[in-house]
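Got a predicted structure here, sequence first:
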Amino acid sequence: MDQGIWAGAGSAIASIMFMWAMASQFFPSQLETHIYKYTSKLLRGFYPFIVITFAEYSGERLTRSEAYSAIQAYLGSSAAENSTRFKAEMDRDEKIVLSMDEHEEVTDDFEGVKVWWTSTKTTTESKGFSWYPAPEEKRYYRLTFHRSHRHLIHYSYLQHVIKQGNAIKIQKRRRKLYTNKSRYSQDNYSYTKHEWTHVPFEHPATFDHIAMDPIKKQDLIKDLLTFRESKDYYSRIGKPWKRGYLLFGPPGTGKSTLIAAMANLLDYDVYDLELTAVKDNTKLRKLLIEVTSKSIILIEDIDCSLNLSGKREREHGERKEKKDDGGGEEVDESKVTLSGLLNFIDGLWSASGSERLIVFTTNYVDKLDPALIRRGRMDAHVELSYCTFQGFKVLARNYLGIEDHALFGEIEGLMDKKNITPADVAENLMPKAKGLQGTGNGQVEACLRDLVQALEDCEQVLKGRGTNLVEVR
């Protein structure tokens, strides 16, 4: 007897159970319990299949089930090759995504065992306030298999589906740049708030474009790649799979470009967290929960984001006293606290996700509270200083396509005496004449002469310049 016949028998049994539930209201509760117990055992003896349901949303529809999305990717690829009906949808990146149509069934084979997947949808009336209540759709995947294969399905097949589905998702995904500037969108005559909005992440920077000491650059690359492959290590030592990086240095030294290079190296999404737009610590936790794995959580200019230092807290208190005395109007400021941010970095809530980098940038590292940047929170401190001659050679190769020139000696001598940022060097190396992007000798000569002049015009004499330091512990 095939699975379809058993499915029909299951429907008949379900109808009998419904009729029994109606009639059981007239029986004493104790008798009802005993009858239901033995009747269920009897019915299970006639129906040899087990059904597992995977809902699209969990936790009162707050978050989309990771298992559901992995199954959707798996069934849309390898297991649905023989399916005849698909549902085509367009995602936010305007790409067509195929998935099983509702009430479609596909068969999958795993180690000689046949299983059946069915896509189902239920519709109920929305309970939300609205003049025109729109129906609420709930989608599920149902897996049916013979009970004799329970152990294989539970401990091998489901892990296979989730692993393959996640791999397909990663392969097909388009990386994104997120921001927490909340917005409202109209959906079914009601308004739904989105914690994160995003655009495609298309920054072209790689480590080949970073003007920093080659040895320090390789140390940083090695540290990042080691982190990406350290899931088992973090699990063994009992720590969340995350790592903190503090990037500091004067403006124009390439901090933002380095973040883009890190994201491109690891193939991670970037979540640009604007703390001043976060109402309070509760809101911060909600944002953290929605951050996916394989991502960089970025807080730029952390010294300017919040009143985190003791000095600033005292100044904030003084401003509040003046406001209470009628000295000014109340300003709606973020109520995120230092303790809330620290809990976000390495407290209990930091373990709500995995494989994530937390990156702070600052131009003034001395202004930060030591508790914020200690080891264990910001594990690696990366100093991006003024341009060195080695950094200049990287930029000359990128912008002008040259490895050496007669003016290199003069430029090296000036760089040993003057402060100039990589951004200023790059601006002077940018070809000014149309159609001569580094290909003509005259254009190369003109760009290098511009840089020499810029170095000579620098008034600040170099004092105690640090190298591109990477402290990793």
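Done, it's in.

only C-alpha atoms for contact and neighbour calcs from this point on.
OK.

What sits closest to residue 110 if chain neighbours are left out?
Nearest residue to residue 110, sequence neighbours excluded (C-alpha to C-alpha, 6 or more residues apart in numbering): residue 157, at 6.9 Å.

The one you found: neighbour count?
Residue 157 is flanked by 18 other residues according to other C-alpha atoms under 10 Å.

ok, it touching residue 108?
No. Using C-alpha atoms under 8 Å, residue 157 is not in contact with residue 108, being 10.4 Å away.

Return the residues in contact with residue 52.
142, 143, 144 (C-alpha atoms under 8 Å, 6 or more residues apart in numbering).

take the one below as the second:
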Amino acid sequence: MMMMGDTFGTIGSSMASLFFIWATVQQIFPNHLKIAIKEFLLSSFQQLCFAQRVSDYFTNLFSPYVDINFPEIDEYRLNHAFSAIETYLESKATDKSKHLKGSQLKENKGLVLKRDEVKIRDEYKGANVWWEIVTASDEERSYKLTFHHRARSLITDSYVPYVVEEGKLIKAKKQQTRLFTNNPSSQWILSHNMWRSIEFEHPASFETLAMEQEKKEEIMSDLTAFTNGKDYYKKIGKAWKRGYLLYGPPGTGKSTMISAMANFLNYNIYDLELTAIKNNSELRKLLTSTSSKSIVVIEDIDCSVDLTANRTKKERNSIEQDKDESSVTLSGLLNFIDGIWSACGQERIVVFTTNHLEKLDPALIRRGRMDMHIELSYCTYEAFKILAKNYLDLDDHPLFKNIKSLLKEIEISPADVAENLMTRNHIIDVDESLNNLIKALEEKKNSQRSQHDEDKKKSNKFRLFG
């Protein structure tokens, strides 16, 4: 907060200037004009808005202070300096603050106290500075930094870089993965409020993921290579992003895989709902406002928007679609994934999921766009052993042999296997859980055999009448 002496000094300078102007008027103008000018000034100063304008003008004219604004959004993109400054100011000691804000976001965590002040004073190498959060009429937020012009080079060359780097370090230390989802454009205020988020607390990991160990290690190795690949991507002239296509039947762990990837990398997740986006322009604004070190997810992409229609039909209607901008198009999505806009932001992963690979346009999932295709299929014996360890803390059992034999004959998702292994009332009964699973597997085996026989009869019937 600006010191009281500085404030009075500014007011005194402004008043001295006004008296000087009035003295000049008295010396130059004749009496009848003096009276008119005096009446005009008195009536004007009775109006608050005019008085404020005059005050601001003379304050700015004679003030020894300099302001720097750091907007939250700059040219449709997040200003990372704003976020770093916010983190830095939140970390300042609260023992001297008179206005605090208390919150308890988790029931088992303690109360967190933060500053709740519009203006915050800071000191750097003997120079005083004042930070103020400013909200414009269009709801755009910015931090305003005020300091004396004598410290200009110290503040701009040393203090501001120090604050930004310190904020980034603090944020990295207490980084909490967050899950974002896009708001409908009707709720946007310019480029603000496009995303809303919550803390991401899914416990999934590659260790607990029901998948063959060899495949898990291949995915983890690919993710690690990507995060360490900044110089490599620059060398080969490609945007630092990577695409993953997860496909397979429902319940095979596609969403769990995304959670495991986010926890493994400590990346934020942006769950993009395409049906809430009106056109390609909105899509571009949304995607360019995502942060680096993030996973952009489009789940069930075959159901999101019409990206699966006949390619010839799309090309025929593309001019009309672009003209009225009524929907997101395939070209609009591809432009972000692999076009010019793909370079807006660093260290991003794009993930598509689908239950029906055959429905997707080949252009959408070709290698280079979706760099790694990962099939998540029905439960194998190796995947079952991981689930048994997760749910029953069991490495081996005499009934495993029976389960292994049944899994070779039938198709069942890991989600269905897990449901049968889940203990009741949190009391582990290994034999009961495994027998429940065997019973479910045998029922599924009989059901699939009946379905196969029925399909065979229909096929023979059509052949007979054909």
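Nice, I can see it. Everything quoted here is computed from the prediction, not taken from an experiment.

sorry, back to before: for residue 18 of the first structure, see how far away the residue nearest to residue 110 of the first structure is.
For residue 157 of the first structure, the distance to residue 18 of the first structure equals 33 Å [C-alpha to C-alpha, to the nearest Å].

and the end-to-end length of stretch 40-57 of the second structure?
Per C-alpha to C-alpha, stretch 40-57 of the second structure runs 18 Å from first to last residue.

Tell me the residues of the first structure aligned with that stretch.
Counting by TM-score structural alignment, stretch 40-57 of the second structure lines up with no residues of the first structure.

What segments of the stretch 201-350 of the first structure are strands?
For the stretch 201-350 of the first structure, the strands defined by DSSP state E, counting those that start in this stretch cover 242-248, 269-272, 295-299.

what's the mean distance for the longest one versus the second structure?
Taken over the aligned residues, the distance from strand 242-248 of the first structure to the second structure averages 1.0 Å (mean C-alpha distance after the TM-score superposition for the first structure).

how big is the angle separating that strand from strand 295-299?
40 degrees (axes from the mean of the first three to the mean of the last three C-alpha atoms, to 10 degrees).

tell me what strand 242-248 of the first structure is packed against?
Packing partners of strand 242-248 of the first structure (3 or more C-alpha pairs under 8 Å, 6 or more residues apart in numbering; DSSP states H and E): strand 356-362, strand 380-383.

Would you mind listing the outside residues contacting that strand?
227, 255, 354-365, 373, 376-384.

swap in the second one?
For strand 269-272 of the first structure, the external contacting residues (C-alpha under 8 Å, 6+ apart) are 175-180, 201, 263, 291, 294-300.

Name the nearest of those relative to residue 36 of the first structure.
residue 291 (44.9 Å; C-alpha to C-alpha).

Surely the closest one and residue 354 touch.
No. Assessed by C-alpha under 8 Å, residue 291 of the first structure is found out of contact with residue 354, at 9.5 Å.

Mind telling me what residue 252 of the second structure corresponds to in the first structure?
Match for residue 252 of the second structure (TM-score structural alignment): residue 253.

Next one: that match from residue 385 of the first structure, what distance?
6 Å.

Can you pull the residues that touch both of the two?
Common neighbours of residue 253 of the first structure and residue 385 (C-alpha under 8 Å, 6+ apart) are residue 421.

for residue 83 of the second structure, what are its contacts?
Applying C-alpha under 8 Å, 6+ apart, the residues contacting residue 83 of the second structure are 72, 167.

what's the helix or strand for it?
Applying DSSP states H and E as the criterion places residue 83 of the second structure in helix 80-91.

List the buried residues in that helix.
Within helix 80-91 of the second structure, the residues that count as buried by 16 or more other C-alpha atoms under 10 Å are 80, 81, 82, 83, 84, 85, 86, 87, 88, 89.

and if you look at stretch 173-189 of the first structure?
For stretch 173-189 of the first structure, burial by neighbour count (16+ other C-alpha under 10 Å) applies to 175, 176, 177, 178, 179, 180.

likewise stretch 199-219 of the second structure?
Result for stretch 199-219 of the second structure [16+ other C-alpha under 10 Å]: buried residues 200, 204, 205, 206, 208, 209, 210, 211, 212, 216, 219.

Quick check: end-to-end length of it?
Start-to-end, stretch 199-219 of the second structure (C-alpha to C-alpha) is 25 Å.

Go ahead and measure how far that stretch is from the middle of the chain.
21 Å (C-alpha atoms, centre = their mean, to the nearest Å).

so where in the first structure does that stretch end up aligned?
Against the first structure, stretch 199-219 of the second structure falls on residues 200-220 (TM-score structural alignment).

Name the residues that touch the matching stretch?
Stretch 200-220 of the first structure is contacted from outside by 93, 174-177, 254, 257-258, 260-262, 264-265, 269-270, 384, 387-388, 390-392, 394-395, 398, 422, 467-470, using C-alpha under 8 Å, 6+ apart.

same deal with stretch 135-150 of the first structure?
48-57, 68, 113-126.

again, but for stretch 393-411 of the second structure
Against stretch 393-411 of the second structure from outside (C-alpha under 8 Å, 6+ apart): 378-381, 385, 388-389, 434, 438, 441-442, 444-445, 448.

at 10 Å what do you get?
Residues from elsewhere that reach stretch 393-411 of the second structure, judged by C-alpha atoms under 10 Å, 6 or more residues apart in numbering: 377-382, 384-389, 428, 430-431, 434-435, 437-439, 441-442, 444-449.

hmm, back to that, show me the contacts for the residue nearest to residue 110 of the first structure.
Residue 157 of the first structure makes contacts with 109, 110, 111, 113, 115, 150, 151, 163, as judged by C-alpha under 10 Å, 6+ apart.

Neighbour-wise, give me the winner out of those.
Compared across those, residue 115 has the highest neighbour count, 18 neighbours, by other C-alpha under 10 Å.
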